[in-house]
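> sequence? don't have it. structure:
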């Protein structure tokens, strides 16, 4: 019997697929923005720096959006609770 905190195999697969989609999106975005010279086997220092900056910027932005969304959800939940309490208590 699975614990309530454990994810089902289907949920784990969905989470993994979402991770891979985000990874592929990030890889494609940074590749298209930073890699322009295909005459050498290795990255130029400028391309390497660009890809690192791109990745860091994407991850920071994603983290910030997630944080703001969480804050918005907390405020919305607090407002719903306050509204429910207000409508439950006649004045």
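The structure has been received and is ready for your questions. Everything quoted here is computed from the prediction, not taken from an experiment.

> going forward, measure contacts and count neighbours with C-alpha atoms only.
OK.

> Tell me where the protein has strands.
In the chain, no strands are found when defined by DSSP state E.

> Run through the helices of it in chain order.
Assigned by DSSP state H, the helices in the chain fall at 9-34, 45-88.

> Make TSV from those and add mean neighbour count to it.
Output for the helices of the chain, formatted as TSV (neighbours: other CA atoms under 10 Å):
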stretch	mean neighbour count
helix 9-34	13
helix 45-88	13
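
> Please report the distance of residue 9 from residue 18.
Distance, residue 9 to residue 18, using CA to CA, to the nearest Å: 14 Å.

> ok, structure two:
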């Protein structure tokens, strides 16, 4: 989570809080889906595999959603530029 020099301290704190919220949601979701045996202090191999798969799927999904959002934004910007050019108001 690299902060740009233009980010204010408040922006950095908000970004960090957002990160923590997402991290906690992921942790809770994977824990609830994968951990079922509380009779041991250690993770069983199936639980460990499940949690790793859960995290990997979440990260891949998050990356894909971000990629699609970026693609959508590029198309929307191109459409806005084309519309502005058609209306004779290039901006």
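On my side now, so go ahead. If you're wondering where the values come from, they're calculated on a predicted model, not measured in any experiment.

> Which residue lies nearest the spatial centre of structure 1?
Nearest to the geometric centre of structure 1 sits residue 62, at 4.8 Å (CA atoms, centre = their mean).

> which residue in structure 2 lines up with residue 79 of structure 1?
By TM-score structural alignment, residue 79 of structure 1 lines up with residue 79 in structure 2.

> likewise residue 38 of structure 1?
In structure 2, the residue matched to residue 38 of structure 1 (TM-score structural alignment) is residue 38.

> what residue of structure 2 takes the place of residue 51 of structure 1?
In structure 2, residue 51 of structure 1 lands on residue 51 (TM-score structural alignment).

> I should have written residue 19 of structure 1 there, sorry.
Under the alignment (TM-score structural alignment), residue 19 of structure 1 pairs with residue 19 in structure 2.

> measure that match to residue 26 of structure 2 for me?
11 Å.

> repeat for residue 62 of structure 2
Applying CA to CA, the value for residue 62 of structure 2 to residue 26 of structure 2 is 11 Å.
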